[in-house]
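Student: could you work out the structure for the sequence below:
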Amino acid sequence: MTVFSDLVAGYGRFREHGWAEERERWAHLAEGQSPKVMVIACSDSRTDPATVFDTSPGEIFVVRNVANLVPPFEIGGGRHGVSAALEFAVTQLKVEEVVVMGHGMCGGVHASLTKRFAEADPGEGGFIARWINLLDEARDRVTTEHGHGEDAVRALELETVRVSLANLRTFPFVQDAEAVGQLTLHGAWFSIREGVLWVMDEKGEFSPAS
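Tutor: This is a model prediction of the structure:
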């Protein structure tokens, strides 16, 4: 099991090899960042976008949260971490593409399907419940069609991507950038068990990446 001391030891290896051997690259990155792609992914420890997409530091701007969800555009309420990161990526970094990547065996999807934290207070699952209620409508559609078995799990994992993409398009600055061809949105789903990335087409259907 990795603990903090293991992380510090890993830093030592990075400092000796990754940083030292690519000193010119890190000097360039010290001047600023200019990624072309933003990835919105799940916090799950098994689905690091940098690993799945085999990228180097500076290449992708990443936001990770429970079930790779994007809330709809709204001004009031509490803090808006995902919205702030999205705004920064689109309006300041001028990323050209945003990718929402879901994955198999997602704990957030399981929590939504089982309604495990539905009545919980903050600190006992309440924050989780209030976040994944973004999936309530999709969950109800999925369970009506598929019940609560494995087909429903897979279907709702794909729905997390579709829901987030739909919510992305409620942000005015996303709408504006997409309308003039400055921004393209993509959906993807990663199978942890098989190590296969599925990509969503324009019709909202998924198929393995070639």
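Student: all contacts plus neighbour counts: C-alpha atoms, from now on.
Tutor: Noted.
Student: name the element the residue nearest to the spatial centre of the chain belongs to?
Tutor: The centre of the chain sits closest to Ala41, judged by Cα atoms, centre = their mean, with a distance of 1.6 Å. If you go by DSSP states H and E, Ala41 is part of strand 37-42.
Student: now for that strand, which elements pack on it?
Tutor: strand 60-65, strand 97-103 (3 or more Cα pairs under 8 Å, 6 or more residues apart in numbering; DSSP states H and E).
Student: where exactly do the helices run in this protein?
Tutor: Per DSSP state H, the chain carries helices over the ranges 4-13, 20-21, 23-29, 49-52, 81-87, 107-114, 126-132, 136-146, 150-168, 172-179.
Student: which among the ones you listed is found nearest to Val70?
Tutor: helix 150-168 (4.7 Å; Cα to Cα).
Student: next, the distance between the ends of stretch 84-104.
Tutor: 27 Å (Cα to Cα, to the nearest Å).
Student: same deal with stretch 138-158?
Tutor: End-to-end distance (Cα to Cα), stretch 138-158: 10 Å.
Student: I have a second one here; can you model it like the first so I can compare?
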Amino acid sequence: MDKAKALPSYLLQRYQGWKATGYAENQTWYRRLAAEGQRPRAMVISCCDSRVHVTSIFGADQGEFFIHRNIANLVPPYEPDGKQHGTSAAVEYAVNALKVAHLIVLGHSSCGGVAGCIQMCKGNAPELENQDSFVGRWMDLLRPKYETVEKVEDAAEQQLLLERQAVLTSLENLMTFPWIKEKVEDGTLSLHGLWTDIGEGSLEYYDAKAKTFEPV
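Tutor: Predicted coordinates:
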């Protein structure tokens, strides 16, 4: 590969700053993580959105969370078809190899993936309908939920509701994995659905009994 280039100078400067301060002050902890391996108690599946910073939200240190990020925090259903499934592979490793006790799906406000799904379902994003659109085919996972918000006239409310449906879609699909279903039912693994408002810094959780999202 002859096209790769050196880091931009601003990233190099930030790395050097971290190595001289953050790493230097905690090098014993980093070396312990390297020597003993990781033992995260939870896996967080969140959106790629750069504004969603999982470790900051929960004040987590290195080694606490096993994190997987993708467009709109979606988990596909269990499909052992021999194809490459990055999200499913991450979930399998977290549950079966790392033995995490909690699987957390974190959705968020102003999600571009969800907005794209809405536009695609309305027929306003033909580029996402193309079979060579990776984003479009990924958002097909959420497309069936559009009918639950289709008649909502307020655009902001429609967006919010579908963002929450994205979280629920992932929780439902997680339960199609037989080894997840088994661990949830025997109490060794718990599923959690969260939604955060980026601007307000608020956090809501899905209450399965009330079937609504409630403030934490």
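Student: TM between them?
Tutor: Remark: TM-score between the superposed chains equals 0.92 [TM-score structural alignment, normalised by the length of structure 1]; 203 aligned residues with a Cα RMSD of 1.4 Å.
Student: which stretch of structure 2 lines up against the strand holding Ala41 of structure 1?
Tutor: The aligned range for strand 37-42 of structure 1 in structure 2 is 42-47, by TM-score structural alignment.
Student: so what touches that stretch?
Tutor: With Cα atoms under 8 Å, 6 or more residues apart in numbering as the test, stretch 42-47 of structure 2 has contacts from 52, 54, 64-74, 91, 94, 100-108.
Student: need the buried ones from these selected in PyMOL.
Tutor: In PyMOL, a selection of the buried entries from the contacts of stretch 42-47 of structure 2 looks like this (16 or more other Cα atoms under 10 Å):
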select buried, resi 52+54+65+66+67+68+69+70+71+72+73+74+91+94+100+101+102+103+104+105+106+107+108
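Student: next, count neighbours for Val95 of structure 2.
Tutor: As a burial measure, Val95 of structure 2 scores 19 neighbours (other Cα atoms under 10 Å).
Student: what's the answer for Leu162 of structure 2, then?
Tutor: Leu162 of structure 2 has 25 neighbours, counted by other Cα under 10 Å.
Student: counterpart of it in structure 1?
Tutor: Checking TM-score structural alignment: Leu162 of structure 2 goes with Leu156.
Student: alignment lookup: Ala97 of structure 2 to structure 1.
Tutor: Ala97 of structure 2 maps onto Gln92 in structure 1, by TM-score structural alignment.
Student: now Ile67 of structure 2
Tutor: By TM-score structural alignment, Ile67 of structure 2 lines up with Val62.
Student: also Glu214 of structure 2?
Tutor: Checking TM-score structural alignment: Glu214 of structure 2 goes with Ser207.
Student: my guess is its match contacts Phe190. True?
Tutor: No: using Cα atoms under 8 Å, Ser207 of structure 1 is not in contact with Phe190, being 10.8 Å away.
Student: common neighbours of those two, please.
Tutor: The contact lists of Ser207 of structure 1 and Phe190 share Trp198, where a contact means Cα under 8 Å, 6+ apart.
Student: more crowded one of those two?
Tutor: Phe190 (22 against 13).
Student: check contacts around the more buried one.
Tutor: Here Phe190 of structure 1 is in contact with Thr47, Met101, Gly102, His103, Gly104, Val196, Leu197, Trp198 (Cα under 8 Å, 6+ apart).
Student: so which of the residues you listed hold up in structure 2?
Tutor: By both residues aligned by TM-score structural alignment, their matches' Cα atoms under 8 Å, those still in contact after alignment to structure 2 are Met101, Gly102, His103, Gly104, Val196, Leu197, Trp198.
Student: translate Phe171 of structure 1 into the numbering of structure 2.
Tutor: So Phe171 of structure 1 corresponds to Phe177, using TM-score structural alignment.
Student: what residues sit buried inside stretch 180-192 of structure 1?
Tutor: If you call a residue buried by 16+ other Cα under 10 Å, then stretch 180-192 of structure 1 has these buried ones: Leu183, Leu185, His186, Gly187, Ala188, Trp189, Phe190.
Student: gap between the last one and Gly126 of structure 1?
Tutor: Remark: distance between Phe190 of structure 1 and Gly126 of structure 1 (Cα to Cα) = 27 Å.
Student: and what of the fourth one?
Tutor: With the distance defined as Cα to Cα, Gly187 of structure 1 ends up 28 Å from Gly126 of structure 1.
Student: kindly report the same for the third one.
Tutor: Summarising the geometry, the distance separating His186 of structure 1 from Gly126 of structure 1, computed by Cα to Cα, is 30 Å.
Student: for the second one, same thing?
Tutor: As judged by Cα to Cα, Leu185 of structure 1 and Gly126 of structure 1 stand 31 Å apart.
Student: now the fifth one
Tutor: Between Ala188 of structure 1 and Gly126 of structure 1 the distance, using Cα to Cα, works out to 28 Å.
Student: what does the first one give?
Tutor: With distances taken as Cα to Cα, Leu183 of structure 1 is found 35 Å from Gly126 of structure 1.
Student: hmm, Arg46 of structure 1 is touching Gly195, no?
Tutor: No: contact criterion Cα under 8 Å: Arg46 of structure 1 and Gly195 do not qualify, at 10.7 Å.
Student: the two: which has the busier surroundings?
Tutor: Arg46 (14 against 10).
Student: list the contacts of the residue lying closest to the more buried one once chain neighbours are set aside.
Tutor: Nearest non-adjacent residue to Arg46 of structure 1, counting by Cα to Cα, 6 or more residues apart in numbering: Ile192, 7.3 Å away. By Cα under 8 Å, 6+ apart, the contact set of Ile192 of structure 1 is Arg46, Thr47, His103, Gly104, Met105.
Student: and the equivalent of the last one over in structure 2, what does it touch?
Tutor: Read that as Met105 of structure 1. Using TM-score structural alignment as the criterion, Met105 of structure 1 maps onto Ser110 of structure 2. Contacts for Ser110 of structure 2 (Cα under 8 Å, 6+ apart) come out as Gln159, Leu160, Ile198.
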